[in-house]
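In: The sequence and its predicted three-dimensional model are supplied below.
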Amino acid sequence: MLAMLRALALAVRQLADRRVLALLLKSVGLALVAFVALGTAGWIALDWGLGAAGLQDGAFAGAQGVRGALSVLGVVIGAWLLWRIVAMAALQFFADEVVKAVEAKFYPDRAAQARDLGFARETRRGLKGAGRALLFNLVALPFALVLLVTGVGAAAVFWLVNALLLGRELMEMVAARHEVELGPKPLGGGERFVMGGIVAALFAVPGVNFLAPFLGAAMATHLVHGKTR
């Protein structure tokens, strides 16, 4: 656990680095653009669907307002579920640069051995990871709804699912650049789960959730290289 906290502290400290700050702003900006586009499309789709289901403007007095309120509620719930997926997918476009920045500062020997993955491979991995995260969260949704009455059960389900997913995705960001010397899985299952759990918790904190993808990538870099030194 001390190694986890050390890795997180080093990741937070590097937020002041200009190179890292530029990468952070680009990834967050891309995530927000994608998020707004998805939210707008979702609102339009929900509004149309509710109208087709019988809530068209002429159905009864105030039908338009009810339809609008339900659409907004649906978008808000979808936003809460999808932000971590969209943010992690956006980070994948710059993941190699994030890992490079951390390696250049703390692990120059590893940086010299790393291989560039290329935009095409990063994009494929990002889309694959986003699809996997979306699928697992949709599978978890019915269980979360059942546990909604418990107050904390729904949040616990999503935390567990995303801890497993994030631990894997973050490790692979680093391992992909060092498969020859480190192998595809330099961190054990328990280490991946704890790391993913910390990052999943960061996603739940307002304000900090914008930083969570970068902090997770930097933290994974420290853990992988700190363990294999």
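Out: It's in. Numbers count the residues shown, from 1 in each chain.
In: CA atoms for contacts and neighbours, from now on please.
Out: Fine.
In: and the helix or strand N162 falls within, what does it pack onto?
Out: N162 is located in helix 153-175, with elements delineated by DSSP states H and E. Applying 3 or more Cα pairs under 8 Å, 6 or more residues apart in numbering; DSSP states H and E, one finds that helix 153-175 contacts helix 95-106, helix 119-146, helix 189-203, helix 212-228.
In: Buried residues, that helix. List them.
Out: Across helix 153-175, burial judged by 16 or more other Cα atoms under 10 Å covers 153-154, 157-175.
In: Name the helix or strand for R13, please.
Out: helix 2-13.
In: Who are the packing partners of that helix?
Out: Under the contact criterion of 3+ Cα pairs under 8 Å, 6+ apart, helix 2-13 touches helix 212-228.
In: Second structure follows, compare the two:
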Amino acid sequence: MAIERALRQIRDPVFLRVLFWGLLLTALLLALAVAAAAWGAGQGYVAKEGWLNAALAWLAGLATLWLGALLFVPLSAIAIGLFLDPVVDAVEMKYYADRRAGPRLGILRAGWLGAKLGLIVLVANIAVLPLYILTIWIPFFAIGLFYVLNAYLLGWGFYDLVATRHMSGARYRDFRKSLRGELLLFGLLITALYFVPLLNLALPVLGTAMMVHIVHAKLPTP
């Protein structure tokens, strides 16, 4: 239901506008990060043997591509966080006009929530990177670990982005506990869809819209 409604609304002018600016900012941040990584790799050790230089250059290129893939999720979360309020407003105006959220978070608060989610995802993945490398010989273990870790973080993060406009304090924490199953399923779906080319570009917007529906499904009817 949540994903169906979110997909049905994807052509909403508000969604398209947020998607455009979010992707533009994500692409800019990603390009800067990858360029910095490529420059840093180019400043490294230079071997006397030509074949070793070629191997090092190949590894540096591979590491840069991996860095780009790793950074895509947190950077898109930061970018979309800056444009969060219009998406929440558009969904609630269409489906929940009688129980809309409280005041807008504002660009600074929403941007901070997006940045916090992005940083948590990035730091968590870097922290378990040694485990990814050590278990790469175990079939599907590293992929499964990446999948479950990011599913949990994204489920919690998108909830934080949306529910903050409705509640705070103890109610916020209790409400999140009541949604544990839904948040895990949401995170598993979102993480899986991040591997689908083109569709993954729209996931921050779709994820926000889906989370609005998930939160409202549990909110008491006025």
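Out: Thanks, I have the structure now. In this text, all values refer to a predicted model and were calculated from it rather than measured experimentally.
In: just to revisit the earlier point, ok, then the element right after the helix holding R13 of structure 1?
Out: Per DSSP H and E, helix 2-13 of structure 1 leads on to helix 18-50 as the next helix or strand towards the C-terminus.
In: right, and the helix or strand after that following helix?
Out: helix 63-92.
In: Can you list the buried residues in that next one?
Out: Buried residues in helix 63-92 of structure 1, defined by neighbour count with 16+ other Cα under 10 Å: 63-64, 67-68, 70-72, 74-75, 79, 81-92.
In: next one: stretch 25-41 of structure 2
Out: L25, T26, A27, L29, L30, A33, V34, A37, A38, A41.
In: For the fourth one, which residues are in contact?
Out: The one in question is L29 of structure 2. For L29 of structure 2, the contact set (Cα atoms under 8 Å, 6 or more residues apart in numbering) comprises L75.
In: what do you get for the first one?
Out: By Cα under 8 Å, 6+ apart, the contact set of L25 of structure 2 is A79.
In: From V149 of structure 1, how far off is the alignment partner in structure 1 of it?
Out: Here L25 of structure 2 is matched to L30 in structure 1, going by TM-score structural alignment. Counting by Cα to Cα, to the nearest Å, the gap from L30 of structure 1 to V149 of structure 1 is 35 Å.
In: now do Y107 of structure 1
Out: Look at Y107 of structure 1 and V149 of structure 1: by Cα to Cα, they are 47 Å apart.
In: Read off where stretch 140-159 of structure 2 ends up in structure 1.
Out: Counting by TM-score structural alignment, stretch 140-159 of structure 2 sits on residues 152-171 of structure 1.
In: do stretch 76-93 of structure 2 as well
Out: When structure 1 is aligned by TM-score structural alignment, the counterpart of stretch 76-93 of structure 2 is residues 87-104.
In: That stretch: end-to-end distance?
Out: Note: stretch 87-104 of structure 1 ends 24 Å apart using Cα to Cα.
In: nearest spatial neighbour of V46 of structure 2, skipping sequence neighbours?
Out: Once flanking residues are discounted, V46 of structure 2 sits nearest to N53: 6.4 Å by Cα to Cα, 6 or more residues apart in numbering.
In: my guess is that neighbour meets A47, correct?
Out: Yes: if you go by Cα atoms under 8 Å, N53 of structure 2 and A47 touch, sitting 5.7 Å apart.
In: Looks like A114 of structure 1 contacts R177 (just checking).
Out: Yes: counting by Cα under 8 Å, A114 of structure 1 does reach R177; the two are 5.3 Å apart.
In: the more surrounded of the two?
Out: Of the pair A114 of structure 1 and R177, R177 is the one with more neighbours under other Cα atoms under 10 Å, namely 22 against 19.
In: Now do the SS call for that one.
Out: When classified by DSSP: H, G, I helix; E, B strand; the rest coil, R177 of structure 1 comes out as coil.
In: burial measure for the aligned partner of R18 of structure 1 in structure 2, as a count.
Out: The alignment partner of R18 of structure 1 in structure 2, by TM-score structural alignment, is P13. Residues contacting P13 of structure 2 under the criterion other Cα under 10 Å number 11.
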